[in-house]
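Engineer: Sequence plus predicted model, see below.
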Amino acid sequence: MPDAYPKHPTIPASAGVGLKPVHYETILSERPDIGWFEVHAENYMGGGGPPHRYLEKIRASYPLSIHGVGLSLGGDEPPDADHMARLCRLVDRYEPGLVSEHLAWSRHDGSFLNDLLPIPYTKERLARLCEHVDRLQSALNRTVAIENPSTYVAFDAEDMSETDFLSALTQRTGCALLLDVNNVYVSAVNHGWDAASYIAAFPMESVAEIHLAGHAPDTDDFGAPLLIDAHDRAVADPVWRLFKDVLSRTGSRPTLIEWDNDVPEWSVLYDEAVRANALLAETAGTDVKAMSHAG
């Protein structure tokens, strides 16, 4: 392992992709022109083995973002101390430019649920979440970005909207936000509200990273449209259009292409990053950067 990785105070405001084992060899042999990579923290919490051997080599050449999925920040209980300690060691080891987690819960009474479950937007829940985010940021000694969820059910009793909840969270904790545009579109269709209005109300000044992903269309028990945040296909056209709206409000931000299931060959994933990069460059008022095709 290198004594010290190249320091990247911020992830570049360009397109990145989620790093998948099926692409390790292609990335190392072809060194594609990609802005950065993101990994799920829980996939690299072991002490060694092939995942770390590959990640060490890739991290030596590319900026890295670490995205946690298991701390259950929105739950009743504080983040698991052992899990948080492993995350801290991983962050210390790889010096990522960004660290992020979800606005969700997945653990209760010592049991872990393999899902990202929604939370009610109440004052009580906000106070508890702020405690957990403060604890995480203090342990890491850095700002963490919190991701907006994709949701399929709504709570009857809530004190505020999701955007107001996220805004209050940033004000109380100083955390950043990870704006998942696909999650916005999925939730809007599932609940019948307007995605553009949500974007207009979102606290864009706190956005440190953007996610784009594909979703699976379905119908509910009553025949109404239902979208599943599947991460198993290309980004849909309505999400690309919403992304352009976001960029008009934020300017260029680090933007990740998420493709976690039915992962395609590298060239397909790379083409999605090229499309995102073109929109980012357009927003920045520059010529589209030529990205050398790999795969």
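Structural biologist: Happy to help now that I have it. Numbering: from 1, shown residues only.

Engineer: all contacts plus neighbour counts: C-alpha atoms, from now on.
Structural biologist: Fine.

Engineer: need the contact list for S65.
Structural biologist: I11, W36, F37, E38, V39, P96, G97, L98, V99, S100 (Cα atoms under 8 Å, 6 or more residues apart in numbering).

Engineer: Quick check: of those, which lies closest to Y198?
Structural biologist: Nearest to Y198 among the contacts of S65 is S100, at 21.2 Å by Cα to Cα.

Engineer: counting contacts, what elements does the helix or strand hosting the closest one pack onto?
Structural biologist: S100 belongs to strand 98-102 when assigned by DSSP states H and E. Applying 3 or more Cα pairs under 8 Å, 6 or more residues apart in numbering; DSSP states H and E, we find strand 98-102 packed against strand 64-67, strand 145-147.

Engineer: now those strands in CSV, with distance to D287?
Structural biologist: Listed next are these as CSV, based on distance: least, Cα to Cα, whole Å:
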stretch, distance to D287
strand 64-67, 25
strand 145-147, 29
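
Engineer: Next up, a structure to set beside the first:
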Amino acid sequence: MSILTGHDNRLAMANPRLPKHEIAGLAGTSFKHQHLPAILADDAPGGFFEVHAENYMGAGGMPHAALARIREDFPVSLHGVCMSIGGPQPLDKSHLARFKGLVERYEPALVSEHLAWSTHETTFYNDLLPLPYTEATVARVAGHIDEVQDTIGRRLLLENPSTYVAFPSSTMSETAFIRELVKRTGCGLLLDVNNVFVSATNQGYSALAYLSDFPLADVGEIHLAGHAEQQDDEGELLLIDSHDGPVADAVWKLYELVIARAGPIPTLIEWDSAIPDWPVLKREATAAQAILDRHAPATPQEKIRARA
């Protein structure tokens, strides 16, 4: 297991000029640089912003200038998409070093990556590919998570995948696999509710049963996103985790069930293609915030009024 004690304090002292922003109970959105003027002009722009780490691995330029401006006023969540934690080969040391540099540079409130693989030798694929859920895979992925956490000095949140195929060689369920990773590494989890719905629909299992077996106590962030409907070669419904539209009603319902059980976990609206104007994206985050607020713990004043 990674030894994380004391790392957060050392990182907090690394850049004392950065303000500390609370993220608990907030809903946020993916940060898109074209929205920056609208965000800065908005009297109530929202809770936090998430960025893909790989978009900021250059040394400077306009992307960093925009992110630095956002970081002044809002919590930031750093989300990696190319670490290939589930891959069979060792982690790319230079990529991990750049990832660490971003963590130290921006001191994000949350840091996450995917339970997937996306590389082969020196090639990076534009996909998050599934992996078999076996004891051998658990051991390999746990080692990768430990390496990331020891390098960045932070607890990593691991995101459940959206899947379109299953491996016959798997010997455990996805939720059992994820619980074992948490047990061995001390990592946290990023629960993507849309991914649960997509995978359950594509593979014919119950999204409710999956969530009932998911270790919600270890979830540090939630993702919501839109998906697209297609047909497979047999004419059956196939859902694609496309991030190109609003959150579906069925996903909203699952999300409210999760929040009712687990409390107001920071929640992000992902929208990564066919990107709308800022007010459209903000409306999705406002809907998530309303659900979070409904399930927020009562304040002392509210408890007194309830007893009166």
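Structural biologist: Great, that's in hand. Note that this is a predicted model, so its numbers are computed, not measured.

Engineer: quick one: the strand holding S100 of structure 1 to structure 2 mean distance?
Structural biologist: Overlaying structure 2 shows strand 98-102 of structure 1 at a mean distance of 0.2 Å from the equivalent residues (mean Cα distance after the TM-score superposition for structure 1).

Engineer: and that strand, how far out from the chain's middle?
Structural biologist: Mean-position distance between strand 98-102 of structure 1 and its chain equals 7 Å (Cα atoms, centre = their mean, to the nearest Å).

Engineer: Then stretch 119-131 of structure 1?
Structural biologist: The answer for stretch 119-131 of structure 1 is 21 Å, by Cα atoms, centre = their mean.

Engineer: can you check stretch 31-49 of structure 1 too?
Structural biologist: For stretch 31-49 of structure 1, the distance to the chain centre is 14 Å (Cα atoms, centre = their mean).

Engineer: ranges for the helices of structure 2?
Structural biologist: 7-12, 36-41, 62-73, 93-106, 135-152, 174-185, 193-203, 207-212, 249-262, 278-294, 300-307 (DSSP state H).

Engineer: So for W117 of structure 2, which of the ones you listed sits nearest?
Structural biologist: Of the helices of structure 2, nearest to W117 of structure 2 by Cα to Cα is helix 135-152, at 10.0 Å.

Engineer: Nearest the geometric middle of structure 2, what residue?
Structural biologist: Among the residues of structure 2, the one closest to the centroid is L190, at 4.6 Å (Cα atoms, centre = their mean).

Engineer: So what does that residue match up with in structure 1?
Structural biologist: Using TM-score structural alignment, the partner of L190 of structure 2 in structure 1 is L178.

Engineer: Give me the neighbour count for the residue nearest to that match when sequence neighbours are not counted.
Structural biologist: Excluding the flanking residues, the one nearest L178 of structure 1 by Cα to Cα, 6 or more residues apart in numbering is E147, at 4.4 Å. Using other Cα atoms under 10 Å, the number of residues around E147 of structure 1 comes to 23.

Engineer: how close does E147 of structure 1 get to E38 of structure 1?
Structural biologist: As judged by Cα to Cα, to the nearest Å, E147 of structure 1 and E38 of structure 1 stand 14 Å apart.

Engineer: just D237 of structure 1 next, same as before
Structural biologist: Per Cα to Cα, D237 of structure 1 is found 23 Å from E38 of structure 1.

Engineer: try L28 of structure 1
Structural biologist: 16 Å.

Engineer: neighbour-wise, which of those two wins?
Structural biologist: Comparing L28 of structure 1 with E38 by other Cα under 10 Å, the one with more neighbours is E38, at 22 against 13.

Engineer: Need the counterpart of the more buried one in structure 2.
Structural biologist: Counting by TM-score structural alignment, the partner of E38 of structure 1 is E50.

Engineer: what sits against that match?
Structural biologist: G28, T29, S30, F31, V76, S77, L78, H79, L268.

Engineer: Restricted to buried residues, select those residues in ChimeraX.
Structural biologist: Buried members of the contacts of E50 of structure 2 can be picked out in ChimeraX with the line below, counting by 16 or more other Cα atoms under 10 Å:
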select :28,29,30,31,76,77,78,79,268
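
Engineer: Out of the contacts of E50 of structure 2, which comes closest to A59 of structure 2?
Structural biologist: L78 (16.4 Å).

Engineer: residue contacts, the closest one?
Structural biologist: Contacts of L78 of structure 2 by Cα under 8 Å, 6+ apart are E50, V51, H52, A53, V103, P108, A109, L110, V111, S112.

Engineer: Run through the residues that contact the nearest residue to the fourth one once chain neighbours are set aside.
Structural biologist: Computed as Cα to Cα, 6+ apart, the closest residue to A53 of structure 2 that is not its neighbour in sequence is G80, at 5.0 Å. Neighbouring residues of G80 of structure 2 by Cα under 8 Å, 6+ apart: H52, A53, E54, F99, V111, S112, E113, H114.

Engineer: what about the aligned residue in structure 1 for the fifth one, how many neighbours?
Structural biologist: This means V111 of structure 2. Using TM-score structural alignment, the equivalent of V111 of structure 2 in structure 1 is V99. The tally of other residues near V99 of structure 1 (other Cα under 10 Å) stands at 27.

Engineer: Could you measure from V99 of structure 1 over to V144 of structure 1?
Structural biologist: From V99 of structure 1 to V144 of structure 1 the distance is 5 Å (Cα to Cα).

Engineer: ditto for T10 of structure 1
Structural biologist: With Cα to Cα as the criterion, T10 of structure 1 and V144 of structure 1 are 13 Å apart.

Engineer: try A276 of structure 1
Structural biologist: Going from A276 of structure 1 to V144 of structure 1 by Cα to Cα gives 23 Å.

Engineer: All set, thanks.
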